[in-house]
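Student: The following comprises the amino acid sequence and a computationally predicted model.
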Amino acid sequence: MMNSKSFFFFKFASETELQGVLESGPWIIRSTPIILDSWSPDVSLTKEDLTRVPVWVKIHDVPIAGFTEIGLSVIASNIGYPLKLDSYTSTMCLESWGRPNFARALIDVSSDRELKENIKMAIPSIDGKRKSICTLKVEYEWKPPRYASCAIFGHTESQCPKNVTITVEIQSKD
């Protein structure tokens, strides 16, 4: 069921089922996260200011040396807090097979940081005396709307509730 403020309501057969759904997230529909919470009649239905959201990210051009779960976690940490790898990326890390065109990870991004388009990574040589720098391209499957001045997700500058629009009406004397 959905109400006029775009809140969706789901009914569960038991408290155990409800807790299972709340704990097994994050839930994402069409690359957009949905925020779930339990409801009771005394809860006020307001949308909270979001400062963190999970986003699926593709990291391109990852060198073979970085294509491990630990390596990808370190790389993803430059974007936000890594939550998990998709199953294909995880299998490539564990079994060292596949085409590593990109790594795909679910990353919890913060609204107080700009979303990065590139990440620089240093790769040490085998002898450990030198290193080479490579640039990894970052692609977001969905970018949450963000107004930097508020440092919250969910709206842009034109939609910011903190921006006040003043209209002045000037009448001419004729």
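Tutor: Yep, it's here. Given the structure is predicted, the values throughout are model-derived calculations rather than measurements.
Student: From now on I want contacts and neighbour counts done on CA atoms only, so please keep to that.
Tutor: OK.
Student: Let me see the ranges of the strands in the protein.
Tutor: Assigned by DSSP state E, the chain shows strands spanning 27-29, 32-34, 52-60, 81-85, 102-110, 118-124, 131-140, 146-147, 152-153.
Student: here's the one I want to compare it with:
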Amino acid sequence: MAHPNLEGLSLNEEGDEGFVFDFEEDGDEQVDLRWCLVGRFLCERAIHFNSMKIRMAELWNPVKGVTIKEARAGTFLFHFAHPLDMEVVLNGGPWVFDNNTLILEQVQLGMQIEQIPLFHVPIWVKVHNLPMGLMKEEVGRTLANYLGSFLEYDKNNNSSFWRQYMRIRVRMDVRKPLKKDTRMKNKEGEWCTVNFKYEKLGVFCFICGIMGHAENKCEVRYAMEQDDGTREWTEDIRAEPRRQGGRTVSKWLREEKGGREVHGGGDKAAQANVLAGSQSRGPTNAELAGNGQEKIPTINQ
């Protein structure tokens, strides 16, 4: 039997340029990846997949539904059946499961999963102690770009003659420490300090200020010769939840335009916030550890 001549044969011959394909979606059989998000949770441990997908679906309530798959360890795909459902999720973040922040990006055709950067998350930030007269969008935009990248200025910032804080939406780099405050000059030319508080903030480190791990997992702490207990960050950078419950009213009190409707001493917005707050908490480790069996978290009504 004659043997083929293998001399000079190479599996990677020089001049082999590889293949180039068209990434346009053709045919009805292909899923529309434009309605697909890729994400990961900012945490050091594995996520309980079955509980997570049920919790996120209940939080999002997509009208046309969502399919959730694990693409690889720690990376998840969220495919929506309608673009409006996807937009609600993208615009409604940050999303938190079991106190871990979810980082989401839209899938781009032609990109490999591992090449999609998952390092940024949108966060609403409250700016406290602003000098009077600086509740302006241009000021908010400047402060947002100092914290990260400007996304949105809350239109309610200017719905009142005075507000306790300015609210801005910022695209944050999770690899960088959270900024606690900054200085600015008031009208008299004196320096004053404004403070930042972050809404729906998940796990973060009091030592290095970076999201995604607690101080017991912090590399900076392990590099210390001795931990003297000093912490640069505290829980003060978490924005306090909005007030819940009823409030006293008076027939002589005039509500401002855009104020919340009150009936019988009850606050509709506050009551809705109670419900939303009860649904935003992911299952705790204790809830998932009973009897070695998977427990599906219940949704508070």
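Tutor: Cool, got the structure. On a predicted model such as this, the values are computed, not experimentally measured, just so you know.
Student: Relative to Met92 of the first structure, which of the strands of the first structure is closest?
Tutor: Set against Met92 of the first structure and scored by C-alpha to C-alpha, the strands of the first structure come closest in strand 102-110, at 9.1 Å.
Student: Contacts for that closest one, please.
Tutor: 51-62, 67, 72, 76, 79-86, 89, 115 (C-alpha atoms under 8 Å, 6 or more residues apart in numbering).
Student: if you set the cut-off to 7 Å instead, what comes out?
Tutor: With contacts defined as C-alpha atoms under 7 Å, 6 or more residues apart in numbering, strand 102-110 of the first structure is touched by 51-62, 79-86, 89.
Student: Kindly name the residues of the second structure that line up with it.
Tutor: Mapped onto the second structure using TM-score structural alignment, strand 102-110 of the first structure covers residues 165-173.
Student: picking that back up, can you put the strands of the first structure in TSV and add mean neighbour count and distance to Leu18 of the first structure?
Tutor: Shown next, in TSV, are those (neighbours: other C-alpha atoms under 10 Å; distance: least, C-alpha to C-alpha, whole Å):
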stretch	mean neighbour count	distance to Leu18 of the first structure
strand 27-29	11	14
strand 32-34	16	15
strand 52-60	21	21
strand 81-85	18	22
strand 102-110	22	23
strand 118-124	14	39
strand 131-140	15	30
strand 146-147	19	30
strand 152-153	21	26
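Student: For the ones you listed, give me TSV that also has distance to Ser6 of the first structure.
Tutor: Listed next are the strands of the first structure as TSV, based on distance: least, C-alpha to C-alpha, whole Å:
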stretch	distance to Ser6 of the first structure
strand 27-29	15
strand 32-34	12
strand 52-60	19
strand 81-85	27
strand 102-110	24
strand 118-124	35
strand 131-140	25
strand 146-147	20
strand 152-153	17
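Student: Minimum distance to Ser4 of the first structure: which of these has it?
Tutor: strand 32-34 (17.1 Å).
Student: average offset between the match of strand 102-110 of the first structure and the first structure?
Tutor: Once fitted to the first structure, stretch 165-173 of the second structure is off its aligned match by 1.1 Å on average (mean C-alpha distance after the TM-score superposition for the first structure).
Student: Please list all residues in contact with the residue nearest the centre of the first structure.
Tutor: Nearest to the geometric centre of the first structure sits Val55, at 2.6 Å (C-alpha atoms, centre = their mean). Under the criterion of C-alpha under 7 Å, 6+ apart, the neighbours of Val55 of the first structure are Leu106, Ile107, Asp108, Val109, Trp142.
Student: To which residue of the second structure is it aligned?
Tutor: So, by TM-score structural alignment, Val55 of the first structure is matched to Ile123.
Student: Give me the distance between its match and Ile113 of the second structure.
Tutor: 24 Å (C-alpha to C-alpha, to the nearest Å).
Student: Near Trp160 of the second structure, how many other residues are there?
Tutor: That one is not Trp; residue 160 of the second structure is Ser. Neighbour count for Ser160 of the second structure, taken as other C-alpha atoms under 10 Å: 11.
Student: now swap in Ala71 of the second structure and tell me
Tutor: Look at Ala71 of the second structure: counted by other C-alpha under 10 Å, it has 14 neighbours.
Student: Repeat that for Ala286 of the second structure.
Tutor: 7.
Student: Please apply the same query to Asn50 of the second structure.
Tutor: Asn50 of the second structure has 13 nearby residues by other C-alpha under 10 Å.
Student: Now it: which helix or strand?
Tutor: Per DSSP states H and E, Asn50 of the second structure falls inside helix 49-60.
Student: which residues of the stretch 1-150 of the second structure fall in helices?
Tutor: Ranges of helices in the stretch 1-150 of the second structure, per DSSP state H, counting those that start in this stretch, are 49-60, 83-92, 137-147.
Student: Ala276 of the second structure is nearest to which of these?
Tutor: Taking those one by one with C-alpha to C-alpha, helix 49-60 is closest: 8.7 Å.
Student: The closest one maps to which residues in the first structure?
Tutor: By TM-score structural alignment, helix 49-60 of the second structure lines up with nothing in the first structure.
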